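Trainee: after the sequence you'll find the predicted model.
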Amino acid sequence: MKLKKVHGLSIKVLLYLLTFTFTGFQQTYPQANIAGTAWESESKNAKKPNMVFLISEDNSKHHMDLFDPNGVPTPHIRTMAEEGLTFIHAFSNSPVCSVARSTLITGTLATRTAMHLHRKIEIAPMPDGLEMFPAYLRKAGYHTTNNAKKDYNAVEGEGVWDESSSRATWKNRKAVDQPFFHKETFMESHESRLHFDRDLMREYQPADEPDSVWLPPYYPDTPTFRFTVAYHRDKIREIDEWVGNVLKELEKDGLLEDTFVFYFGDHGGVLPGSKGYLYETGLHVPLVVRVPENWQHLVQVPQGTEVKGFVSFVDFAPTVLNLAGIPVPDQMDGMPFLGQGIDVRELESRDEAVGYADRFDEKYEMVRSIRKGKWKYIRSFQPFYPDALHNNYRYKMLAFAEWRDMFYDHGLDESQQRFFQSKPVEMLFDLEKDPYELNNLAPVASHQQDLSKMRGMINQKLLESHDLGFLPESVLVTEAIGNPVLFGNRFHHQLDKLITINTWACMPFQEAFEKLSQILESGNSLEIYWALTVASTFGEEAKPLTAKISPLQSAPDNMVKLRAIEFMGIIEQASPYDRLVDLINTAENPVEVLLALNTLVYFRDHSSYEFVLAPDLINPETTNDEVLRRLAYLKGEW
């Protein structure tokens, strides 16, 4: 935004003349100089920038033309970019709401703090000595408001918000000059808005003709998919209008040029195969920060700049605190990317981002990813589970359900059916050549050095962050949830061994055979649990382990028992149904029941076994909301 002129003189020149005059006055009157210095110092300490988070639900960067040539025009967000910064490499660390938002509000990796499971069965405490970042702003004099979504997997604590409701606004602060932090969420782009019926498809005319929209190559080209994409594009237009309205309100209140405005998506997109998955469409978010005229000195790059350095949600809390001049707590895992002390060259050199996906409602799977520049590495720890493993909420979308029907009817090509098949343990993509992650380079001989490097990087990240995803959730809630960070610190040595065991899945089975055999004979429960899971990734190749694994179907530890049953079913040595039903009926922990139901759904939907569901499948004393969702699906009632 340009400086205005007063009688032909720019504001900058007028300020210089006023400063020169006042300096001369101080030299003539020393007492005034002392008072002026004290006043000036107090003013600098008191004045702080306002900050606003505008968060749209469920949209990746791929849907806006500011970031992608196939995207929708977003003129208000584009104007923000011209008056600020566009971050072309911004990432949610998780592809689903509660985990992503927990990362945002705490500045911590959710896998380190036990906030990584969506939805929470047991809520995690905040790490000792750490508060959600608005609490630090509030202590520094900020008015903090949230309108209105929270969705955290952690105990919020006192003193985070002055107001959190659907009516919360910066307008209710105590004084007109009180700085504020305001967070607002746009809900109309949420996944649920695509849970429409066929009537809407007949009655609603999207702005874009469905026949004209661009479809990613992994979608079948059907009227349902085309309408769904066109309908979602209208939601992107609504996001842009909402952003424009908030900016107008700030300007009307005379606050725009004192306010950093962050616009971003809360994780990747809502279209099938994006939300919930660690592909770029699930993690790569739009991020634009409008830089206010009165605080440009806190940002050392010109307006209109495209920032190529990588930033992710774990960095947002430290950034806000840094802009406010508040020290960043040591317990936060991220790094500021704006404010005092940020070297532009160092920021532009940042080229890494990690991702994590675990339970999504009733669906379990553990996947981790890392981006390093153009390289993307995805590691699946239970790759026999297809991405399409059932989740009730997901398949309410007509396009999702049609996609699955077409798979069963053999109506998909190779790239379109990948979603419904088991996955490689490792995937490596060159995103400059393959932005939609269709060509897995992990098996390619010429890329083995790249693969090894990325594997080593992710293993190091898992160990450094004390990744609690290696605990079955039943163990997490019984042994670690009281103080997850402390547990993780003590878990370090054991975790190192578990990571090593899982790395055996990346080698030929003949090399892994003796190692797995030894763990199956002499390991502790967690080690055996993961050795069984690794054995299952090899499928029929691992049949030589049958003699060691079959007795474990009667192990006293239910999680070991579950993985042994799963292995025997995968290699087709025995129907897993009776043993799974027995485990479900006898387990006293509802989380163990949920994990066993996940395996039951996997075999029912993705194997040749035929099951007749027992009417008394579940002990009513071992249910929770997720268990009930699984049962509804198995009974055809969802």
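Mentor: Noted; the coordinates are in hand. Numbers count the residues shown, from 1 in each chain.
Trainee: can we go C-alpha only for contacts and neighbour counts from here?
Mentor: OK.
Trainee: ok, now which ones touch P75?
Mentor: Applying CA atoms under 8 Å, 6 or more residues apart in numbering, one finds that P75 lies in contact with D240.
Trainee: what about it, distance to F22?
Mentor: From P75 across to F22, the span is 43 Å (CA to CA, to the nearest Å).
Trainee: and what of Y152?
Mentor: Summarising the geometry, the distance separating Y152 from F22, computed by CA to CA, is 51 Å.
Trainee: ok, now which ones touch the residue nearest to E163 when sequence neighbours are not counted?
Mentor: Distance criterion CA to CA, 6 or more residues apart in numbering; nearest residue to E163, sequence neighbours excluded, is T145 at 4.9 Å. Counting by CA under 8 Å, 6+ apart, T145 touches W161, D162, E163, S164, A168, T169, W170, F180, F181, H182, K183.
Trainee: which single one of these is nearest to K275?
Mentor: Taking CA to CA as the measure, K183 is the one of the contacts of T145 closest to K275, at 21.9 Å.
Trainee: who are the contact partners of the residue sitting nearest the centre point of the chain?
Mentor: Residue closest to the mean C-alpha point of the chain, counted by CA atoms, centre = their mean, is S94 at 1.7 Å. Under the criterion of CA under 8 Å, 6+ apart, the contact partners of S94 comprise A100, H267, G276, L278, G282, L283, G355, Y356, A357.
Trainee: helices - which of these land there?
Mentor: Secondary structure of the contacts of S94 is defined by DSSP state H; positions in helices are A100, G282, L283.
Trainee: how about the residues you listed in CSV, adding neighbour count and distance to A32?
Mentor: Below are the ones in helices among the contacts of S94 laid out as CSV (neighbours: other CA atoms under 10 Å; distance: CA to CA, whole Å):
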residue, neighbour count, distance to A32
A100, 29, 53
G282, 28, 60
L283, 33, 56
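Trainee: now those in a markdown table, with distance to M366?
Mentor: As requested, the ones in helices among the contacts of S94 are arranged in a markdown table below (distance: CA to CA, whole Å):
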| residue | distance to M366 |
| --- | --- |
| A100 | 16 |
| G282 | 15 |
| L283 | 16 |
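Trainee: A further structure is provided below for comparison with the first:
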Amino acid sequence: MRLLYPEGSATQLPRNNPRVRSFYTRVMTVRPFFLLLAALFTCAPFVLHAAETRPMNVLFIAVDDLRPELGCYDAAHMKTPHIDKLAQEGTLFEKAYCQFAVCNPSRASVLGGVRPDTTQVMANNKFLRPMMPDVVTLPQHFKNHGYTALSLGKIFHHSEREPGDDPQSWSEPAWYHGEPYRQWFTKESNDFIANLKKLPPDKRPKLLRAPPFEASPESDDVYPDGMTALKAIETLNRVKDQPFFLGVGFVKPHLPFTCPQKYWDLYPEESIKLPPNYYRTKDAPEPAFHNLYELRSYGGIPPKGDIDDATALKLIRGYRACVSFMDAQVGRVLAELDRQGLRENTLVVFWGDHGYHLGENGLFTKMTNFELGTHVPLIVRAPASAQKAAGQRSSALVELVDLYPTLAELAGLKLPSHLEGTSFAPLLKDPAKPWKKAAFSQYLRPGKEGIMGRSVRTRDWRYTEWKDREGNNMGVELYDENKDPQENTNIATDAANAEKVKEMAAILNAGWKAATPN
């Protein structure tokens, strides 16, 4: 009763009265409830404000060597249920393009927010920070705004041998798979490598590698990508209560195409066919091609000449198996994001660093300016407030260099002045909005000539110019993407297309600034 009648007051009632004791007991029973209610009303504005202003997390999923051959990209033969589900919940970009069709230059462009001519990173042995010491990278920009920025797996192009990672970008040292780092597990593969070691030094290859494919009875978690998925799950548990930019990089389907047998079983041997254009593009200039040198560094692949059909079929099957293996790891990470209740406050972006050939145009791997070399998968799942509808698709031309400004804008961060991409955040609200007139890619052929190929993709056409260091013309390509989407015949030298060549050359030479949306 002290709450109502303080001791010593003239109105204090005797506690030995049964009615008074009963009333006192009831008041003291409900007192904590009223005190809690008062506290909630007092603090509610601050709690609501904190919920409204908590920064949006970013889950940044990068995948190596992934072409847009996925279920959600209308490839019905592919088993990619987790990536397909992400597309059903977000926005799928049908025409997304990399700026350079090999790992390190592409990633330097994405993470630096600038194009290869600015980074001057044109190969895998040069890195972004030495070339641009003062650049504020994409994760660094988030870190500078109070985010915990973390790198798991392959985000920058880094490895044990190369100083490719960028400590300034991250809140903690980058984590790059567990140990030991193994690619092959079967007795046959290990015996193959053991026999190479027995060869005399002058006959032993520089890289001691088994064949570029293997199906093993091992579990997912003995492979680097399985380890990366486990680390991502552990990390989400650790950082769930703070704003985070979490980069999760999967290396498959990069060579070698090695993964558990169960993923190979998804693609029966009899279902694998050679592509219909398993030949060089007609009338394309020599710099458009390469000699499969990445593939030829693996055991059992001839140093020159054609790949036999049996090997080609195994390469196609192994690639598809590794895509499904990677898809399973993506699913594990996304499931943990949901389990932690982070879905509504996390922006998820899934992207491949460049395209890939599996026999098409007479080529394997990347390193081209063809559509298959430059076209990439890109899916963005934003909170409901930032996108028009779940499962939407956009046919607008977008580029990987656009990721930096897009993620910064969606997170409410000011865009740095050095960026050379365009935020496509408006496309999440209106996927059919008129957008870029063109997307730009390039590739530098190594060698004394230093032949650079510059390519421009419009809605209907692809045009490429190859020039040496002195600016001499080394070849021109033109493809009608509606009539010849596989780019089987170069029509640049056909006199009937002279005006189109002139028009596309003008777009290429005007550059990316002239192609940005109004």
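Mentor: Nice, thanks for sending it over. Computed from a prediction, not measured in an experiment: that's the story for all the values here.
Trainee: do you know the score for how well these two fit?
Mentor: Scored by TM-score structural alignment, normalised by the length of structure 2, the superposition of the two chains gives a TM-score of 0.65; 381 aligned residues with a CA RMSD of 3.5 Å.
Trainee: coming back round to it: surely the residue nearest to E163 of structure 1 is within a strand?
Mentor: Yes: residue assignment for T145 of structure 1, taken from DSSP: H, G, I helix; E, B strand; the rest coil, places it within a strand.
Trainee: residue in structure 2 paired with it?
Mentor: With TM-score structural alignment as the criterion, T145 of structure 1 lines up with L150 in structure 2.
Trainee: what's the answer for K183 of structure 1, then?
Mentor: Using TM-score structural alignment, the partner of K183 of structure 1 in structure 2 is G247.
Trainee: surely its match touches N57?
Mentor: No: G247 of structure 2 is beyond contact range of N57, at 11.1 Å (criterion: CA atoms under 8 Å).
Trainee: please report how far the residue nearest to E163 of structure 1 lies from F180 of structure 1.
Mentor: Counting by CA to CA, the separation of T145 of structure 1 from F180 of structure 1 is 8 Å.
Trainee: what's the overlap in contacts for the two?
Mentor: W170.
Trainee: to which residue of structure 1 is W435 of structure 2 aligned?
Mentor: Here W435 of structure 2 is matched to S349 in structure 1, going by TM-score structural alignment.
Trainee: show me what contacts that match?
Mentor: G309.
Trainee: how much space between it and L428 of structure 1?
Mentor: Plainly put, S349 of structure 1 is 22 Å away from L428 of structure 1 if you go by CA to CA.
Trainee: can you map out the helices along structure 2?
Mentor: According to DSSP H, the helices that structure 2 contains are 18-53, 81-89, 103-112, 116-119, 128-131, 138-144, 187-197, 224-239, 261-264, 309-339, 371-374, 403-410, 425-429, 498-510.
Trainee: the second one maps to which residues in structure 1?
Mentor: Mapped onto structure 1 with TM-score structural alignment as the criterion, helix 81-89 of structure 2 occupies residues 75-83.
Trainee: buried stuff in the matching stretch?
Mentor: Judged by neighbour count (16 or more other CA atoms under 10 Å), stretch 75-83 of structure 1 contains these buried residues: P75, H76, I77, R78, M80, A81, E82, E83.
Trainee: how far is that stretch from where the chain is centred?
Mentor: Remark: stretch 75-83 of structure 1 is offset 25 Å from the chain centroid, using CA atoms, centre = their mean, to the nearest Å.
Trainee: still on that earlier bit, which one of the contacts of T145 of structure 1 is nearest D58 of structure 1?
Mentor: K183 (16.3 Å).
Trainee: near the closest one, how many other residues are there?
Mentor: 24 (other CA atoms under 10 Å).
Trainee: which residues are in contact with F325 of structure 2?
Mentor: Remark: with contacts taken as CA under 8 Å, 6+ apart, F325 of structure 2 is in contact with D220, K252, C259, P260, Y263.
Trainee: tell me the counterpart of it in structure 1.
Mentor: Using TM-score structural alignment to pair residues, one finds that F325 of structure 2 aligns to E238 in structure 1.
Trainee: same thing with L138 of structure 2?
Mentor: With TM-score structural alignment as the criterion, L138 of structure 2 pairs with F133.
Trainee: ok, that match touching T103?
Mentor: No: using CA under 8 Å as the test, F133 of structure 1 is too far from T103 to be in contact (10.8 Å).
Trainee: more crowded one of those two?
Mentor: Looking at F133 of structure 1 and T103 with other CA under 10 Å, you find the greater number of neighbours at T103, namely 32 against 21.
Trainee: hang on, that one packs against R112?
Mentor: No: contact criterion CA under 8 Å: T103 of structure 1 and R112 do not qualify, at 10.3 Å.
Trainee: shared neighbours, these two?
Mentor: Shared contacts of T103 of structure 1 and R112, counting by CA under 8 Å, 6+ apart, come down to nothing at all.
Trainee: where does stretch 103-116 of structure 1 end up in structure 2?
Mentor: Here stretch 103-116 of structure 1 aligns to structure 2 at residues 109-122, judged by TM-score structural alignment.
Trainee: and that stretch, how far apart are its ends?
Mentor: OK, stretch 109-122 of structure 2 end separation, CA to CA: 10 Å.
Trainee: likewise for stretch 339-346 of structure 2?
Mentor: Start and end residues of stretch 339-346 of structure 2 are separated by 13 Å (CA to CA).
Trainee: now do that stretch: which range of structure 1 does it align onto?
Mentor: Under the criterion TM-score structural alignment, stretch 339-346 of structure 2 matches residues 252-259.
Trainee: residue contacts, T103 of structure 1?
Mentor: Counting by CA under 8 Å, 6+ apart, T103 of structure 1 has contacts N93, L109, A110, M115, F313, V314.
Trainee: hmm, the fourth one is touching S102, no?
Mentor: Okay, so that is M115 of structure 1. Yes: with the criterion set as CA under 8 Å, M115 of structure 1 and S102 qualify as a contacting pair; they are 6.6 Å apart.
Trainee: shared neighbours, the two?
Mentor: N153, A154.
Trainee: how about the closest residue to P431 of structure 2 other than its chain neighbours, what does it touch?
Mentor: By the measure of CA to CA, 6+ apart, the closest residue to P431 of structure 2 outside its immediate chain neighbours is S394, 4.8 Å from it. Counting by CA under 8 Å, 6+ apart, S394 of structure 2 makes contact with T91, L92, F93, E94, K95, L427, P431, A432.
Trainee: ok, 10 Å please
Mentor: T91, L92, F93, E94, K95, A96, L427, L428, D430, P431, A432, K433 (CA atoms under 10 Å, 6 or more residues apart in numbering).
Trainee: alignment lookup: it to structure 1.
Mentor: Under the alignment defined by TM-score structural alignment, S394 of structure 2 is paired with V307 of structure 1.
Trainee: so N59 of structure 1 sits against V285, correct?
Mentor: Yes: under the contact definition of CA atoms under 10 Å, N59 of structure 1 touches V285, with a separation of 7.0 Å.
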